[in-house]
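Enquirer: The sequence and its predicted three-dimensional model are supplied below.
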Amino acid sequence: MKRAELTAYLAEFLQVDKFRDYAPNGLQVEGSEEIHKIVTGVTACQPLIEIAAERGADALLVHHGFFWKSEPEQIVGMKQRRIKALLLNDINLLGYHLPLDAHPVVGNNATLARKLGIVDAEPIEGVAQGLIWRGKLESAVTASQFKADIAAALGREPLHIGTDDRKVQSVAWCTGGAQDYLDIAAQYGLDAFISGEVSERTFHSAMEQGIEYYSAGHHATESYGIQALGEHLAREFGLEHEFVDISNPI
């Protein structure tokens, strides 16, 4: 498959132009024109780049790529080493941030809902670019049981802020570093909110607004969308695909 064909397809499939983002979505570092094998991963860190090179990837497809807003512009140090490794191995780097969070089928929010058994999952329309989703559990469980269910599904115990014996059924969520969307979720009278990270202020916000909060890990909540996207491309275009998980406790 030609690089230009892949980038054009992804731009349309993920509706890239609809989002105001903090980094460029699409091709970030140019490599081989022909793409036969894609390696996917959450973040374009040095270990992931090196594994992609070892596995003979023509493209590295990630959720967290390069060139974030307000970061230093110089290509030095860690950034230089990463980009150098991509160029030396002729690997294309493609990054999709908010468009991957929001996609209704392969997005991080959609895949997290399936992983946690949340039904009637849908974005809250007209709020935060459609990045906050809501749904419900098949049946109500205690807040402590929901914590255990999240841990079992994601392989990582979440931090729970709230009351262990409170019943939880209606849920909102936004993967990654979206802890401050808790305040929006609370306005809808939902039982719980899930995100990846947590801040000092999150504790007070959750307790004072009476909403259960679960910090389930930035990496853990965003591991499934990029896998689903890679699997989709493999099915659609006959590409070889391999997901590589670089463990991250955050």
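Expert: Yep, that arrived. Numbering: from 1, shown residues only.
Enquirer: Only C-alpha atoms from now on, for both contacts and neighbour counts.
Expert: Noted.
Enquirer: Return the distance of the longest strand seen in the chain from the chain's centre.
Expert: The single longest strand within the chain, with elements called by DSSP state E, is strand 133-142. For strand 133-142, the separation from the chain centroid amounts to 21 Å (computed by CA atoms, centre = their mean, to the nearest Å).
Enquirer: Does anything pack onto whichever helix or strand comes after that strand? Which helices or strands?
Expert: Once the chain leaves strand 133-142, the next helix or strand it forms, by DSSP states H and E, is helix 143-154. If you count contacts as 3 or more CA pairs under 8 Å, 6 or more residues apart in numbering; DSSP states H and E, helix 143-154 packs onto helix 108-116, strand 167-173.
Enquirer: take the one below as the second:
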Amino acid sequence: MVRLQELVAWCDALLQPERFRDYSPNGLQVEGRDEVRLLVSGVTATQALLDAALELEADAVLVHHGYFWRGEESRVTGMRRRRLRALLANDVSLIAYHLPLDAHPEVGNNAQLAARLGLRVDAPLNAEGIGSLGHLPEPMSGEAFARHLADVLGREPVWVDGGPERIERIAWCTGGAQGYIEQAAAAGVDAYLSGEISEQTTHVAHECGLHYFAAGHHATERYGAPALGERLAAEFDLQHRFVDIDNPA
């Protein structure tokens, strides 16, 4: 058991959200009971995740995608009312970290994805530390790397075959980070990996001479929140459960 404010302060110290210009508030978004015995982590604070957390009798929910996004509808009606009511009526806290959980070099989404894929990190992709530059343990064809992604992540990636015969240097950034592809190309990599693809991404990949892999927003970001949850369980006297609400996007 740990006090809620102590848990959030520890996360803030680890992830340093003040370093980021983010699209939503980081840290404690909805305050529940004072003490946390069971923490449920997930990727996105959907109703399905909240329902699962309530069934497990969780005291707090930790996610990558929380609420109160910039430019989002601010009225608490419909879906938003139901989600917030589930938390407030049951005295359950919602804790969310967006960009800070992408960037952390150990529990972050990009670091955790790299560990599962066997990618070796050389440097950050950009000044904020979101995304990475690195290389494969050994050169691999684009087709072979696409199969590797499918085997590890459990879904077929979208592959734009625009690069060299063998991939050695690679950049990656989880989630909806396809817009970083030109930064990746400027760094001289053979391939760029992210979660989503836009119409223009295909053209940029071909014209800049690199492979592009879109492996799924959810699929690439389902490792940071549970890694942070496990770190918290080890640091404090609490239980942790990861609930994966699958999403094909």
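Expert: That came through, no problem. Source: prediction; values computed, not measured.
Enquirer: hmm, back to that, and the helices and strands packed on helix 143-154 of the first structure as a markdown table, adding distance to Val76 of the first structure and mean neighbour count?
Expert: Output for those, formatted as a markdown table (distance: least, CA to CA, whole Å; neighbours: other CA atoms under 10 Å):
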| stretch | distance to Val76 of the first structure | mean neighbour count |
| --- | --- | --- |
| helix 108-116 | 31 | 22 |
| strand 167-173 | 36 | 23 |
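Enquirer: I'd like these as JSON lines, with distance to Leu190 of the first structure appended.
Expert: What follows is those, written out as JSON lines (distance: least, CA to CA, whole Å):
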{"stretch": "helix 108-116", "distance to Leu190 of the first structure": "16"}
{"stretch": "strand 167-173", "distance to Leu190 of the first structure": "5"}
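Enquirer: Nearest to Val127 of the first structure, out of those?
Expert: strand 167-173 (12.5 Å; CA to CA).
Enquirer: With the second structure overlaid, report how far the closest one is off on average.
Expert: By mean CA distance after the TM-score superposition for the first structure, the fitted strand 167-173 of the first structure averages 0.6 Å away from its aligned residues in the second structure.
Enquirer: Report the distance from that strand to the chain centre.
Expert: Taking mean C-alpha positions (CA atoms, centre = their mean), strand 167-173 of the first structure and its chain are 20 Å apart.
Enquirer: neighbouring contacts of that strand?
Expert: By CA atoms under 8 Å, 6 or more residues apart in numbering, the surrounding residues in contact with strand 167-173 of the first structure are 109, 132-143, 146, 185, 190-195.
Enquirer: sorry, back to before: so which of the helices and strands packed on helix 143-154 of the first structure comes closest to Ala151 of the first structure?
Expert: Smallest distance to Ala151 of the first structure across these (CA to CA): 9.7 Å, for helix 108-116.
Enquirer: what's the mean distance for the closest one versus the second structure?
Expert: Following the fit onto the second structure, the mean deviation recorded for helix 108-116 of the first structure is 0.4 Å by mean CA distance after the TM-score superposition for the first structure.
Enquirer: Could you name the helices and strands sitting against that helix?
Expert: Helix 108-116 of the first structure packs on helix 98-102, strand 118-123, helix 143-154, helix 224-237, going by 3+ CA pairs under 8 Å, 6+ apart.
Enquirer: Spatially central residue in the first structure, please.
Expert: Residue closest to the average C-alpha location in the first structure (CA atoms, centre = their mean): Glu222, at 3.1 Å.
Enquirer: Wait, that residue touches Val106, no?
Expert: No: distance between Glu222 of the first structure and Val106: 11.1 Å, which falls outside the contact criterion (CA atoms under 8 Å).
Enquirer: still on that earlier bit, could you dump the helices and strands packed on helix 108-116 of the first structure into TSV with distance to Gly176 of the first structure and mean neighbour count added?
Expert: Formatted as TSV, those follow (distance: least, CA to CA, whole Å; neighbours: other CA under 10 Å):
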stretch	distance to Gly176 of the first structure	mean neighbour count
helix 98-102	9	25
strand 118-123	16	18
helix 143-154	14	18
helix 224-237	12	19
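Enquirer: Could you dump the ones you listed into JSON lines with distance to Ile211 of the first structure added?
Expert: JSON lines is the format used below for those (distance: least, CA to CA, whole Å):
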{"stretch": "helix 98-102", "distance to Ile211 of the first structure": "23"}
{"stretch": "strand 118-123", "distance to Ile211 of the first structure": "17"}
{"stretch": "helix 143-154", "distance to Ile211 of the first structure": "10"}
{"stretch": "helix 224-237", "distance to Ile211 of the first structure": "26"}
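Enquirer: what residues are up against the residue of the first structure most remote from its centre?
Expert: The outermost residue of the first structure relative to its centre, with distances by CA atoms, centre = their mean, is Asp165 at 29.8 Å. Neighbouring residues of Asp165 of the first structure by CA under 8 Å, 6+ apart: 142-144.
Enquirer: Give me the distance between the nearest residue to Met1 of the first structure once chain neighbours are set aside and His232 of the first structure.
Expert: Of all residues not flanking Met1 of the first structure in the chain, Ile35 sits nearest, at 5.2 Å (CA to CA, 6 or more residues apart in numbering). In this view, Ile35 of the first structure and His232 of the first structure are 15 Å apart by CA to CA, to the nearest Å.
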